[in-house]
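Trainee: no FASTA, just this:
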């Protein structure tokens, strides 16, 4: 499964083609279908979500869990699998953004790619800047820090393993 890191802004040409960031292409090269990505409208933002085939396979398997609420399963099946579009990469690492997806995200001349570990998002650059500013304000207001997140995860792992918290 690919791992997507960092943020890149790339030009979109008149034909709707945009280059996949080189780091993303390097990660995709290690997957089962390195020349195809899957895009769908974000559930929470005016942006696109993207992933490789391996991630969609894991997500599909996860939907078999008896712990998953039927409404959540329906949501994922309808809005992720039902709206996903396989997008092939050409030999130069470019894709053609499907018109309906580009319109949904407001992407015209430039596209911002932001890595989110096992998935990535594609935003209109100014919309991404506004979203990042909102997230930064939330982090400050809630006093979120990486050390707190790591400590919280360690406590959770300890309690799942029967150790002391």
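Mentor: Received it, and whenever you're ready, just let me know what you need. Not measured: the values here are computed from a predicted model.

Trainee: could you use CA atoms for every contact and neighbour count after this?
Mentor: Will do.

Trainee: ends of stretch 64-73, what's the gap?
Mentor: 9 Å (C-alpha to C-alpha, to the nearest Å).

Trainee: oh sorry, the question was meant for stretch 104-121
Mentor: The first-to-last residue distance of stretch 104-121 comes to 13 Å (C-alpha to C-alpha).

Trainee: tell me the spacing between residue 14 and residue 93.
Mentor: The spacing between residue 14 and residue 93, counted by C-alpha to C-alpha, is 17 Å.

Trainee: let me redo that: residue 32
Mentor: Distance of residue 32 to residue 93, computed by C-alpha to C-alpha: 17 Å.

Trainee: ok, second structure coming up, stack it against the first:
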């Protein structure tokens, strides 16, 4: 599934978060699964949501890419101890573990953003700051991505 869009959401007093209806309706239970794994995000202060069937493949990529040793053990100790299966209830909500919220300091006003193969949960103000800093760079980032795509295809004779 391709995750896109930005959604301003709120975490309720019971740590429940509503997954946007469009995301839920686009999930294919056969292909994507019907639950999410919540893991520490790639950026500080964020959490990432991965469809459960995708998560196993994602986890295997990290397992294979790190060399044996203390760094791999540290990564796995943090990553897998924080990974949590989130069931979606009948109202389309998930319950976020307090431990995960405490580690990243999200607060109750959050933004969920699509990130191609996963969703990212940000503190709303942090997301706004991130976009403010990076929006002006977007044309350059897009050109770099297009150039890398052309090079990967063998057409990058620039």
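Mentor: Structure received. Given the structure is predicted, the values throughout are model-derived calculations rather than measurements.

Trainee: burial count for residue 51 of structure 2?
Mentor: By the other C-alpha atoms under 10 Å criterion, the neighbourhood of residue 51 of structure 2 contains 24 residues.

Trainee: quick one on the thing from earlier: which one of residue 32 and residue 93 of structure 1 is surrounded by more residues?
Mentor: residue 93 (16 against 13).

Trainee: surely that one and residue 19 touch.
Mentor: Yes - Residue 93 of structure 1 is in contact with residue 19 according to C-alpha atoms under 8 Å; the separation is 5.6 Å.

Trainee: give the helix, strand or coil label for the spatially most central residue of structure 2.
Mentor: Against the mean C-alpha coordinate of structure 2, by C-alpha atoms, centre = their mean, the closest residue is residue 48 at 2.9 Å. When classified by DSSP: H, G, I helix; E, B strand; the rest coil, residue 48 of structure 2 comes out as strand.

Trainee: residue contacts, it?
Mentor: Shown here is residue 48 of structure 2, whose contacts under the criterion C-alpha atoms under 8 Å, 6 or more residues apart in numbering are 37-42, 118-121.

Trainee: what's the match for it in structure 1?
Mentor: Residue mapping for residue 48 of structure 2 onto structure 1 gives residue 49, with TM-score structural alignment as the criterion.

Trainee: do you know how far its match is from residue 42 of structure 1?
Mentor: When C-alpha to C-alpha is applied, the distance between residue 49 of structure 1 and residue 42 of structure 1 equals 5 Å.

Trainee: equivalent analysis for residue 119 of structure 1, please.
Mentor: For residue 119 of structure 1, the distance to residue 42 of structure 1 equals 11 Å [C-alpha to C-alpha].

Trainee: circling back: show the buried residues in the contacts of residue 48 of structure 2.
Mentor: Neighbour-count burial within these applies to 37-41, 118-121; the criterion is 16 or more other C-alpha atoms under 10 Å.

Trainee: restricted to strands, list the residues you listed.
Mentor: 37-40, 119-121 (DSSP state E).

Trainee: just send those residues back as a markdown table, with distance to residue 131 of structure 2 too.
Mentor: Written out in a markdown table, the entries for these read as follows (distance: C-alpha to C-alpha, whole Å):
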| residue | distance to residue 131 of structure 2 |
| --- | --- |
| 37 | 25 |
| 38 | 23 |
| 39 | 22 |
| 40 | 20 |
| 119 | 16 |
| 120 | 14 |
| 121 | 14 |
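
Trainee: which pair in the residues you listed spans the largest distance?
Mentor: Every pair in these was compared (C-alpha to C-alpha); the two farthest apart turn out to be 37 and 121, at 12.6 Å.

Trainee: what's the overlap in contacts for the two?
Mentor: 48-49.

Trainee: ok, the spatially closest residue to the match of residue 48 of structure 2 that is not a sequence neighbour - contacts?
Mentor: Ranked by C-alpha to C-alpha, 6 or more residues apart in numbering and with sequence neighbours excluded, the top spatial neighbour of residue 49 of structure 1 is residue 121, at 4.5 Å. Applying C-alpha under 8 Å, 6+ apart, one finds that residue 121 of structure 1 lies in contact with 47-50, 112-115.

Trainee: assign a three-state SS to residue 128 of structure 1, would you?
Mentor: On the basis of three-state DSSP, residue 128 of structure 1 is classed as helix.

Trainee: residue contacts, it?
Mentor: If a contact means C-alpha under 8 Å, 6+ apart, then residue 128 of structure 1 has residue 112 as its contacts.
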